[in-house]
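> Just the structure for this:
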Amino acid sequence: MPELPEVETTCRGIEPYLLDCTIDSLELRERRMRWPVEDSVLALEGQKITAVRRRAKYVLVESERGTLILHLGMSGSLRICPKETELRKHDHFIARLSGGNGMEMRLHDPRRFGAVLWHAAEDGDIHSHPLFNRLGPEPLEGDFTPAVLIDAARGRQTSIKQVIMNNHVVVGVGNIYACEALFRSGIRPTKKAGRVSQAKLTTLVGHIRDVLAEAIQQGGTTLRDFVNEEGKPGYFKQQLNVYGREGEPCHQCQSPIKRVVISNRSTFYCPKCQS
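Below you'll find the model as predicted:
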């Protein structure tokens, strides 16, 4: 599943093509997605795009009339391509852009776990939408402070990894980046959140930010031109310390990396460097 850095890179990739552009027309080629795609999204036709941004793992395409909400699901991608480009079987949603350049934005989603939704301006601020009204702060913004994590962890018997992956605490800390941030912080992912010291939690907030920011930065450097064959940046080529490295030596102490399952997710850690 695309994680926060992949979605952020997608937003940055499509923004130059969409911002201040008018949507000439939309085509709904498949309505059977995570939620049925409704005709209400057609309200975006004829609208000028005023902003393209991300909230959690959702792409928000804003106009005066409302906001188009896109989610990439498990295997989806957004790409900008010339209208002459041959359609693929799983190109489910197409936005044709104005400006005489004949470009289109296409949502490609083989597994159909993605989403195409509409939030009308008359229904209030986008943050009032049911998908967003209970979300925690963005990890790269000022609202995500050590105090937030300390308060969320206080007295909790669940693992610290479950806490930082809880979207009500902080959004977008997916499995890969949770494992990596916990390694940098020297915290074992299975440790009960309520038993992690405030000093360690403060350190963890900083490392969550660092890991995500580095992934976004590295993704940006590999994204030469967003108009490409696949239309997605893929996972980043950063050096992973623990994720996916079961049995391999720790980069710091040479101990074999361990794997456990937490909430049905493979979790990787160094038994010596993390306690």
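
> C-alpha from now on. contacts and neighbour counts both.
Fine.

> so how far is Lys161 from Phe132?
As judged by CA to CA, to the nearest Å, Phe132 and Lys161 stand 22 Å apart.

> Tell me which of the two has more neighbours.
Using other CA atoms under 10 Å as the criterion, Phe132 and Lys161 rank with Lys161 on top: 25 against 15.

> The more buried one is in what secondary structure piece?
Using DSSP states H and E, Lys161 falls within helix 160-164.

> Touching that helix from outside, list them.
Helix 160-164 is contacted from outside by 149, 152-153, 169-170, 173, 178-179, 182, 189-194, 196, 262-263, using CA atoms under 8 Å, 6 or more residues apart in numbering.

> please redo it, this time with the cut-off set to 7 Å
Residues from elsewhere that reach helix 160-164 (CA atoms under 7 Å, 6 or more residues apart in numbering): Ala153, Val169, Val170, Val173, Ala178, Pro189, Thr190, Lys191, Lys192, Ala193.

> Could you do stretch 127-134 as well?
Contacts of stretch 127-134 (CA under 7 Å, 6+ apart): His168.

> where do the strands sit along this protein?
23-28, 51-55, 58-62, 66-71, 77-82, 91-97, 103-108, 115-120, 258-262, 265-269 (DSSP state E).

> Of those, give the one that comes closest to Leu201.
With CA to CA as the criterion, Leu201 lies closest to strand 265-269 of the strands of the chain, at 17.1 Å.

> Please generate a structure for the following sequence too, so the two can be compared:
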Amino acid sequence: MPELPEVETVRRGLEPTMEGAKVLKVETRRANLRFPFPERFAETLEGRTIVSLGRRAKYLLLYLDQGPPLICHLGMSGAFRVQTEDESLTPGLFHHPRSKLEAHDHVVFHLLCRDDVTRRVIFNDPRRFGFMLFATEVPAIHPMLDGLGVEPTGNALDGAMLATLFKGKQTPLKAALLDQTLIAGLGNIYVSEALWRAGLSPRRAAGTIAPAKGQSSLRADRLATAVRSVIADAIEAGGSSLRDYRQADGSEGNFQHRFSVYDREGEPCPKPTCRGVITRIVQSGRSTFYCPVCQR
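Got it, this is the predicted structure:
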């Protein structure tokens, strides 16, 4: 499933086309994706202007000049494709390219863009795990968004906050980082990478990074810095081209070429002073990659 950097890259790729555009027509080519489309889905959108595109965790938000925002989720295989008569661009980056088969084109937005050019934004989703729902009140209290934790992209996520969130928790550190009620948007890839950068074992009890009274919060500080930096680097690189993720312009992300531990089982640890070998373990049914020598 696309992680936060991939979703942010898609948002940025769609923004030049969708922001400020008038919705002329919406086609739904089936009755549902993961969930049925809301009643009067097309009618609610048609004639509206898209004021801005936002993101909360792994969700895209389309804010309109009137009516509720539209919440979009890419699911496992969803992608947006921007089309004019002369070009077709798919924002996103993936190791296994996203589908462009028209049989999987489920939603088509016909837009009059700010440059007075008519474009189509097409949502393609072979597995149909994505969805589009309206936030009938405030997005922050929609059931899909309610209870999400702090975003890992700003200075709000610091060592003190991590220490507070994880204090007393005996769950493994990796599991705590994946808990969306604590930190919103982190996924398997970037948690593995952040833990390696911070030199912390994914097996470590989460509460152990919270300092005892009178001690420094060095571990928590290192981890907060690592999380923010790995997310920022991944966004700058356009995400990771894994499985079905692709950017809004159709190009592939290249952060996968910068992986230090993820999917590198059996390779030497890339830290110059470390002689460890990257190991793969399974935690809660998911692969974890780490260096057992330098991550403690």
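
> so which of the strands of the first structure comes closest to Leu212 of the first structure?
With CA to CA as the criterion, Leu212 of the first structure lies closest to strand 51-55 of the strands of the first structure, at 14.0 Å.

> Tell me the buried residues in the closest one?
Residues of strand 51-55 of the first structure classed as buried by neighbour count (16 or more other CA atoms under 10 Å): Val52, Arg53, Arg54, Arg55.

> So what does Leu133 of the second structure match up with in the first structure?
Under the alignment by TM-score structural alignment, Leu133 of the second structure pairs with Leu117 in the first structure.

> if I pick that match, what's in contact with it?
Val37, Val41, Leu68, Ile69, Leu70.

> out of the contacts of helix 160-164 of the first structure, who's nearest Thr222 of the first structure?
Val173 (21.6 Å).

> quick one: what's aligned to Ser201 of the second structure in the first structure?
Looks like Ser201 of the second structure aligns to Arg188 there (TM-score structural alignment).

> ok, so what distance separates that match from Phe268 of the first structure?
From Arg188 of the first structure across to Phe268 of the first structure, the span is 9 Å (CA to CA).

> Looking only at neighbour counts, state which of these two leads.
Per other CA under 10 Å, whichever of Arg188 of the first structure and Phe268 has more neighbours is Phe268, with 28 against 22.

> picking that back up, relative to Val61 of the first structure, which of the buried residues of strand 51-55 of the first structure is nearest.
Of all the buried residues of strand 51-55 of the first structure, Val52 has the smallest distance to Val61 of the first structure: 4.8 Å, by CA to CA.

> Hmm, Glu15 and the closest one touching each other?
Yes - using CA atoms under 7 Å, Val52 of the first structure is in contact with Glu15, at 5.7 Å.

> Identify the residues contacting stretch 92-111 of the first structure?
Applying CA under 7 Å, 6+ apart, the contact partners of stretch 92-111 of the first structure are 21-30, 75-83, 90-91.

> Which parts of the second structure are helices?
Counting by DSSP state H, the second structure has helices at residues 4-18, 41-45, 159-166, 173-178, 188-198, 218-237.

> starting at the chain centroid, how far to the shortest one?
Meaning helix 41-45 of the second structure. 26 Å (CA atoms, centre = their mean, to the nearest Å).

> tell me which residues in that helix are buried?
Neighbour-count burial for helix 41-45 of the second structure [16+ other CA under 10 Å]: Phe41, Ala42, Leu45.

> Name the nearest residue to the second one, ignoring sequence neighbours.
This means Ala42 of the second structure. Val26 (5.2 Å; CA to CA, 6 or more residues apart in numbering).

> cool, Val41 of the first structure as well?
Per CA to CA, 6+ apart, closest to Val41 of the first structure is Trp118, 5.0 Å.

> is it true that that neighbour touches Leu68?
Yes - using CA under 7 Å, Trp118 of the first structure makes contact with Leu68 at a distance of 4.9 Å.

> Give me the common contacts of these two.
Val41.

> Can I get the strands of the first structure in JSON lines including distance to Met165 of the first structure?
Formatted as JSON lines, the strands of the first structure follow (distance: least, CA to CA, whole Å):
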{"stretch": "strand 23-28", "distance to Met165 of the first structure": "33"}
{"stretch": "strand 51-55", "distance to Met165 of the first structure": "15"}
{"stretch": "strand 58-62", "distance to Met165 of the first structure": "16"}
{"stretch": "strand 66-71", "distance to Met165 of the first structure": "18"}
{"stretch": "strand 77-82", "distance to Met165 of the first structure": "23"}
{"stretch": "strand 91-97", "distance to Met165 of the first structure": "30"}
{"stretch": "strand 103-108", "distance to Met165 of the first structure": "26"}
{"stretch": "strand 115-120", "distance to Met165 of the first structure": "21"}
{"stretch": "strand 258-262", "distance to Met165 of the first structure": "11"}
{"stretch": "strand 265-269", "distance to Met165 of the first structure": "11"}
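
> Which among these is found nearest to His251 of the first structure?
For the strands of the first structure, the distance to His251 of the first structure is smallest for strand 265-269, at 11.5 Å, taking CA to CA.

> Which residue numbers in the second structure does that closest one align to?
Counting by TM-score structural alignment, strand 265-269 of the first structure falls onto residues 286-290 of the second structure.

> Same check on stretch 66-82 of the first structure?
With TM-score structural alignment applied, stretch 66-82 of the first structure matches the range 68-84 in the second structure.

> mind listing what's buried in that stretch?
The neighbour-count criterion (16+ other CA under 10 Å) identifies 68-83 as the buried residues of stretch 68-84 of the second structure.

> I am finished for the moment; much appreciated.
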